[in-house]
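Novice: next one to model:
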Amino acid sequence: MNNRYLAALTLLSQASLIACTPTRVGDQVALNSPATWQHAPNAQTAEKADLKTWWQGFDDPLLNELIDQALAANLDLKIATARVREANAMVTVAEAALYPSLDFSISGGREKRIDRIVGVPSGQGIKLITPTADAVSGGLAARWEIDLFGGRHLQAEAAAAQAEGSKEGLHAAQVGLLAQVTTNYLELRGVQQRTGILQSNIAVQRERLRTLQAFVKAGLANEADLARQQTLLQGTEAALPGLTSTGEKLIHRLGVLLGEPPESLGSRLTAVGPLPKQAPIMPNLLPADLLAQRPDLRLAQKEVSAAAAGLGSARADLYPKLVLSASGGLGALAVGGFPSLADSVYALGSGLSAPIFNAGRIRAHIAAADARLEQVAANYEKTFLLALEDVENAFVAHRSANDSLGKLTEAEASAEKAYRLVDALYQRGAGNYLAVLDAQRRKLDVSDERAKAETAVSVAMVSLYRAFGGGWIIASSDREMEKALAR
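Specialist: Take a look at the predicted model:
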């Protein structure tokens, strides 16, 4: 009898491991992916861009240091890493339900009951006493719910998909972090460059004001010219505090991104540095490549898989459940001064249960899981459309900024030429000093616009790499991923 029972148990255990899951739901979502980009540059470079370390293309050692520090100390990454560990632990919890549970228990106690009277021989005859009983028992109990229709397996699959999704969330946080650090750093260098240009412009306008004051005293200019110059100078000076404040805020933001107090980077970044000139290579991925490269899309797909598994698990509740159980143990009883009595027991059992009436609870659970799957599927499609929008907008922004930079570079060269010609005439005595100052001021105004456009080109390139999902490393294990983050 025991052998046949064990054989049946073995067969059932093997069947549970290889059983098909009739309640499984497909997790494929059809996405309408365009074949090419609408606003991509016509001339694409043949060299393949390195999406993992794209920021190194700016060839700025300080930027590389800031990136390394952010990857090691950023608090958002630490939060996302902890979420990965939490999700991995929940996978173990879900998978544990697939296996038998074995529990050990032991209990003991002493009791004295007034309704139990025992006659004990004594020197004076039979003496009635209420004895004290000591009882001790212990044993093992095993229970196993056979996953006949795959509900438990699907729950484990849902937990595994959620764990994979948490890893993609970590990757997405890394992509966003790298883009934020680089963007803020480039904008800071652009602001510092513009601040220097503005200070030069203020110096030129102050010189022009002093010259006009001298001309007014000499009768060569009138008070109206002097008032206009004062107004121009004061307006230009009013722009300086705004630029200074913007630079300080960018430094504070970088400090927080690097996991430090806002003011911690002041000494390292207050010193004016050049705007990085060398830009990374233009990414040349196709729209369909975003599905594998962008972490937010991979996360959305994992959410679909988890929801599909959850729906299948909910449907499995409609089917019967088979439970196997076994228990065994020893017990001892000692009453008064009598010898203790020991006994051993064991029990084997099985049970089958099926839902008949539950006031619609199971059907409602299935409807909720189905609605959840519909939500995440729609979110997957929406996320893909937003990803396409990100890339197209980044292409447009880069092209627009690049066109502006080209025109402003030409305008700056023309303004520089005009300034040199006017200055040459003045040096030969054939020109006016005020004309020299005006030409210099116009050149500085164009230089400021050129600096803004140059910053915009670099920031648009960063947006492109972020839109393509650049900046995360596919690791084969959590340990390798943590090493990559701590490098």
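Novice: switch to C-alpha atoms for all contacts and neighbour counts from now on
Specialist: Noted.
Novice: for the stretch 201-350 of the chain, which segments are assigned as helices?
Specialist: For the stretch 201-350 of the chain, the helices defined by DSSP state H, counting those that start in this stretch occupy 223-257, 266-269, 290-293, 295-316.
Novice: just the stretch 1-150 of the chain next, same as before
Specialist: According to DSSP H, counting those that start in this stretch, the stretch 1-150 of the chain carries its helices in the segments 2-18, 61-73, 75-96.
Novice: centre-most residue in this protein?
Specialist: Nearest to the centroid of the C-alpha atoms of the chain, with distances taken as C-alpha atoms, centre = their mean, sits A173, at 2.8 Å.
Novice: ok, it - contacts?
Specialist: Counting by C-alpha atoms under 8 Å, 6 or more residues apart in numbering, A173 makes contact with D76, L77, A80.
Novice: make CSV out of the helices of the stretch 1-150 of the chain and add distance to A401 and mean neighbour count.
Specialist: Conversion of the helices of the stretch 1-150 of the chain to CSV gives the following (distance: least, C-alpha to C-alpha, whole Å; neighbours: other C-alpha atoms under 10 Å):
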stretch, distance to A401, mean neighbour count
helix 2-18, 59, 13
helix 61-73, 22, 17
helix 75-96, 31, 17
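Novice: Q192: which of the ones you listed is closest?
Specialist: Distance to Q192, taken as C-alpha to C-alpha, is lowest for helix 61-73 among the helices of the stretch 1-150 of the chain, at 15.4 Å.
Novice: here's the other one to compare against:
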Amino acid sequence: MKRINIITLLVAGIFSGSMLHAQETLTLQEAVKFALENKAEAKKSKLDVENAQYQIDEVRAGALPQISGSASVKYNAIIPSMPLDMGGQTTYIKMGQPWNSTAAISVNQQIFNQSLFTGLKAARTTREFYAINHQLTEEQLIEKVANAYYDVYTTQLQLETIDSNLGSTTKTRDVIAGLVQAGLGRKIDLDRTNVAINNLQANRQIVINALELKENALKFAIGMGMETDIVLPTETFDIDAGLAGYAVSELNNRTEIQILEKQNELLELNRQNIKADYYPKLSFGGDLGYTGFGQGFPLGGDFNWFGTSGLGLNLSIPIFNGGATKAKVNQATIKIKQAQVDLEDTKLALNLANENARAQIKNSLLTVDANRRNTQLAQEVLNDTNNNYRNGLATLTELLDAENALSDAQNNLNTSLLNYKVAEIQLIKANGKLKTLVNE
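Specialist: All right, here's what the predicted structure looks like:
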């Protein structure tokens, strides 16, 4: 698999709007920043925040004067006649002229409309909701990217472990091959060593394939093109034993809780909007216009114009609608109660996640420490066994077993480091500080 410096990120930046400098490796902070600028979820949530202001503008427009103009022209091909009885004689009089036209401008201003006032409050609350939702989207994206990032790193460590073991076994094979060639070693030992090398090479290819898949998953998680080659830094697993004593912040500070509370506010405003149907509506209306009649076309013909104007108040009072409004209010109340149940359940789930994260941190610290000591011990055993084998005091089986034991110890250490990092992310999330992964 190709693994070169990320100079191709300059090309990816042309299409994504974000660039990483040439000769730089992809750190966790760079990966997160790249995702926040390029991943679809982040882009869409930003657009939702922008769109919320347009929703406010739309509702506010209803409180402003509504002005409209109209005009029409009509040709009466057949003018209707009306009979009139005059002195016992019936006379037919044509009602109208061949041409008539109207032009008017009208204005309407809401004076009292409870639904409109509630809508303005709901629009502002909606903007706050989308702002919190954008923050939650970013936090979820950071968590996803961090997990994918450390998953890639763990696989890289597995590959390094196999490469180290392969190098050690290859050196042992070369020594045995020299002994066999000199007539001092057994060919069966050489064959067994070659089998071990072949197995390691096969496992190495499996890990390489898995690493490529996980790198692609990381690229997708941050919105990076699949054609871009990435390189992670050589050291990322820093262990902070102080995390075990972290005190989790109040749940009310969690974005998940804030967004549910804001949803409850919106549901309450929806209920108030429904209740607005109980209130009367008052508006002012006025119009100014002209009506014209004539024998010819309005422009240039025999045509006369007459001005018209009117001002008035429009009052609408609800009296009885069969209980439809009450039923709608009750439905809205049920939705509020359901949302409150969801809020309490979310708090319970977050409490569980917080306690699990703290417990996992403590367990991971103990496991990492134990695996590190075990890896060091396995390395010492291998060194002693290798020395004994060269002096004829240990068998090849013991040497290969020692190499496998070291490989297992190193893989266990890598796994425990990944588990620690995953728990660390969850604990940082529990404290509402995932954004610190961007600013570190």
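Novice: need the TM-score between these chains.
Specialist: TM-score for the superposed chains, counting by TM-score structural alignment, normalised by the length of structure 2: 0.77, backed by 397 aligned residues with a C-alpha RMSD of 3.7 Å.
Novice: turn the helices of the stretch 1-150 of structure 1 into JSON lines, including distance to G328 of structure 1.
Specialist: Shown next, in JSON lines, are the helices of the stretch 1-150 of structure 1 (distance: least, C-alpha to C-alpha, whole Å):
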{"stretch": "helix 2-18", "distance to G328 of structure 1": "14"}
{"stretch": "helix 61-73", "distance to G328 of structure 1": "53"}
{"stretch": "helix 75-96", "distance to G328 of structure 1": "23"}
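Novice: among those, which is nearest I356 of structure 1?
Specialist: For those, distance to I356 of structure 1 was read as C-alpha to C-alpha. The smallest value, 23.9 Å, belongs to helix 2-18.
Novice: ok so, going back, of the helices of the stretch 201-350 of structure 1, which stretch is the most buried?
Specialist: Across the helices of the stretch 201-350 of structure 1, the average number of neighbours (mean count of other C-alpha atoms under 10 Å) peaks for helix 295-316, which reaches a mean of 26.
Novice: that helix corresponds to what range in structure 2?
Specialist: Taking TM-score structural alignment as the measure, structure 2 aligns residues 255-276 with helix 295-316 of structure 1.
Novice: rewinding a little: out of the helices of the stretch 1-150 of structure 1, which gets nearest to H365 of structure 1?
Specialist: Proximity to H365 of structure 1, assessed across these by C-alpha to C-alpha, is greatest for helix 75-96 (18.6 Å).
Novice: what angle do the closest one and helix 223-257 make?
Specialist: Helix 75-96 of structure 1 runs at 30 degrees relative to helix 223-257, counting by axes from the mean of the first three to the mean of the last three C-alpha atoms, to 10 degrees.
Novice: residue in structure 2 paired with the residue nearest to the centre of structure 1?
Specialist: The alignment partner of A173 of structure 1 in structure 2, by TM-score structural alignment, is T137.
Novice: you'd agree that match is in a strand?
Specialist: No - residue assignment for T137 of structure 2, taken from DSSP: H, G, I helix; E, B strand; the rest coil, gives helix, which places it outside any strand.
Novice: P121 of structure 1: neighbour count?
Specialist: Number of residues near P121 of structure 1 (other C-alpha atoms under 10 Å) recorded here: 10.
Novice: what sits closest to it if chain neighbours are left out?
Specialist: Excluding the flanking residues, the one nearest P121 of structure 1 by C-alpha to C-alpha, 6 or more residues apart in numbering is K127, at 6.0 Å.
Novice: dump the residue contacts of the one you found.
Specialist: K127 of structure 1 sits next to G119, V120, P121 when contact means C-alpha under 8 Å, 6+ apart.
Novice: in TSV, list those residues along with distance to L286 of structure 1.
Specialist: As requested, the contacts of K127 of structure 1 are arranged in TSV below (distance: C-alpha to C-alpha, whole Å):
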residue	distance to L286 of structure 1
G119	96
V120	96
P121	100
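Novice: strands - which of those land there?
Specialist: Secondary structure from DSSP state E places G119, V120, P121 of the contacts of K127 of structure 1 in strands.
Novice: for the first one, grab the count of nearby residues.
Specialist: For G119 of structure 1, the neighbour count with other C-alpha under 10 Å is 12.
Novice: was I right about it contacting I129?
Specialist: Yes - using C-alpha atoms under 8 Å, G119 of structure 1 and I129 qualify as a contacting pair, with a distance of 6.4 Å.
Novice: gap between the residue nearest to P121 of structure 1 and E207 of structure 1?
Specialist: 125 Å (C-alpha to C-alpha, to the nearest Å).
Novice: what's the distance between the counterpart of L159 of structure 2 in structure 1 and S245 of structure 1?
Specialist: In structure 1, the residue equivalent to L159 of structure 2 is T195, according to TM-score structural alignment. The spacing between T195 of structure 1 and S245 of structure 1, counted by C-alpha to C-alpha, is 11 Å.
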